[in-house]
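Chemist: Sequence plus the predicted model coming up.
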Amino acid sequence: MKSKERYKLERAHRRVGQIRGFYKHIGIFIVINTALLLLKDKMTIAFLGNEAMNYPDAMDWIYWNAYVWGGILAIHALLVFGKIPFFVKKWEDRQIERILKEEQKSEKYE
């Protein structure tokens, strides 16, 4: 297989891995946050004790967890689907080009 074809295949595999990782992240987010919301009273008692039920703000940690994690998930989506750092893609392309050139030079000397 030519190096350019191999490069394209490796890049496609890496891209699929990134997308698969993002979907796993979404799945974990949904499962854990659904469980937390359904079991919020029990979770609050487990983490903060029975006295926490007298304070309605004690359960806010569950919502903040979802907000913060949701923000991280949004950043992950933007990184995977290429809407934020166009410069990262250009940097990757330059690094791959440099590595391929180095490999070609080393092949000449072998």
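Modeler: Here it is on my side, so go on.

Chemist: going forward, measure contacts and count neighbours with C-alpha atoms only.
Modeler: Fine.

Chemist: Excluding chain neighbours, give the residue nearest to residue 81 in space.
Modeler: Nearest residue to residue 81, sequence neighbours excluded (CA to CA, 6 or more residues apart in numbering): residue 19, at 8.0 Å.

Chemist: before we move on, which element is the residue nearest to the spatial centre of the chain in?
Modeler: Per CA atoms, centre = their mean, the C-alpha nearest to the average position across the chain is that of residue 76, at 4.4 Å. Residue 76 is part of helix 60-80, with elements assigned from DSSP states H and E.

Chemist: Presented hereafter is structure B, for comparison with structure A:
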Amino acid sequence: MQYCRSKNSSLVPAAPIGNAVKHNVVTAVRPLRIRVYVEGGMLCVSNNLQEKQVIRKSSGVGLRNIQERYQMLSSREVQIGKSVSEFTVKLPMLMEGIGFRETHETFLEEKRYQKAKEQVEAIKGFYGNLISYCVVLPVLAIINYNTTSFPWVIFPAVGWGFGVAIHGMEVFGYNPLLGKNWEERKIQKYMEDENF
């Protein structure tokens, strides 16, 4: 997302203006009128609506990206409005340097909490699977022993046991071929690669 600087030192995304040009007809006969103004602590980018006739409808990915990025910077939401004749995007004003560190730290803390919560849920799921294996398998062994001489209990013991082992390796981040936490190391490598 590109930014331009306004008179009051706010950082202003240029993406809504680019989207207006991208999705509307712009000719000498049908000029595109873009208004940029401040209203209620929001930077508003508004344009007259004269949509291009395209074969494939817009996916809205650009607007979703703007909304997601603003969620990282502000608790206030991006507002998008569309009428028959006008399209408006209202963005929370972000004062440079004020509250960014606190917002960023809060975002990172929430991410860490979410990741830790997901890991705890995954561990609970694994232990539930392991306990079920340890309780059910002896029952199956007793049934097998009392009903037939063929040791069919070996099949669920091996199959389910293999599943429990794979589940445990997945939960605790161990890969027998690539080592522990290989996925996180690979992600970190790609994040540090400027050419990726």
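Modeler: Sure thing, it's come through. Predicted, not measured: the structure shown is a model, and the values here were computed from it.

Chemist: Need the TM-score from the superposition.
Modeler: TM-score for the superposed chains, counting by TM-score structural alignment, normalised by the length of structure 1: 0.62, backed by 81 aligned residues with a CA RMSD of 2.5 Å.

Chemist: ok, back up a step: tell me the SS of the alignment partner in structure 2 of the residue nearest to residue 81 of structure 1?
Modeler: Correspondence of residue 19 of structure 1 to structure 2, assessed by TM-score structural alignment: residue 123. Look at residue 123 of structure 2: counting by DSSP: H, G, I helix; E, B strand; the rest coil, its state is helix.

Chemist: ok so, going back, the inter-axis angle of the very next helix or strand once past the helix holding residue 76 of structure 1 versus helix 60-80?
Modeler: As assigned by DSSP H and E, the chain's next helix or strand after helix 60-80 of structure 1 is helix 86-109. Here helix 86-109 of structure 1 runs at an angle of 50 degrees relative to helix 60-80 (axes from the mean of the first three to the mean of the last three CA atoms, to 10 degrees).

Chemist: Was I right to think the residue nearest to residue 81 of structure 1 contacts residue 80?
Modeler: Yes: the pair residue 19 of structure 1 / residue 80 is scored as a contact, 6.4 Å apart, by CA atoms under 8 Å.

Chemist: more neighbours, the two?
Modeler: Of the pair residue 19 of structure 1 and residue 80, residue 80 is the one with more neighbours under other CA atoms under 10 Å, namely 18 against 15.

Chemist: Let me know the distance separating that one from residue 17 of structure 1.
Modeler: In this view, residue 80 of structure 1 and residue 17 of structure 1 are 10 Å apart by CA to CA, to the nearest Å.

Chemist: repeat for residue 44 of structure 1
Modeler: As defined by CA to CA, residue 44 of structure 1 lies at a distance of 36 Å from residue 17 of structure 1.

Chemist: And residue 64 of structure 1, by the same measure?
Modeler: Counting by CA to CA, the gap from residue 64 of structure 1 to residue 17 of structure 1 is 29 Å.

Chemist: so how much does stretch 159-167 of structure 2 differ from structure 1 once superposed?
Modeler: Superposed on structure 1, stretch 159-167 of structure 2 shows a mean distance of 0.7 Å to its aligned residues (mean CA distance after the TM-score superposition for structure 1).

Chemist: which one of residue 44 and residue 17 of structure 1 has more residues nearby?
Modeler: For residue 44 of structure 1 versus residue 17, the count of surrounding residues by other CA under 10 Å is larger for residue 44: 20 against 13.

Chemist: thought that one was touching residue 60?
Modeler: No: assessed by CA under 8 Å, residue 44 of structure 1 is found out of contact with residue 60, at 9.6 Å.

Chemist: What's the match for residue 31 of structure 1 in structure 2?
Modeler: With TM-score structural alignment as the criterion, residue 31 of structure 1 matches residue 135.

Chemist: In terms of helices and strands, where is that match?
Modeler: Assigned by DSSP H and E, residue 135 of structure 2 belongs to helix 100-147.

Chemist: Please report the distance of the match of residue 31 of structure 1 from residue 128 of structure 2.
Modeler: According to CA to CA, residue 135 of structure 2 and residue 128 of structure 2 sit 11 Å apart.

Chemist: Who are the contact partners of residue 18 of structure 1?
Modeler: Residues in contact with residue 18 of structure 1 (CA atoms under 8 Å, 6 or more residues apart in numbering) are residue 80.

Chemist: mean per-residue distance, stretch 26-36 of structure 1 to structure 2?
Modeler: Relative to the matching residues in structure 2, stretch 26-36 of structure 1 has an average distance of 0.7 Å after the fit, by mean CA distance after the TM-score superposition for structure 1.

Chemist: No more questions from me, cheers.
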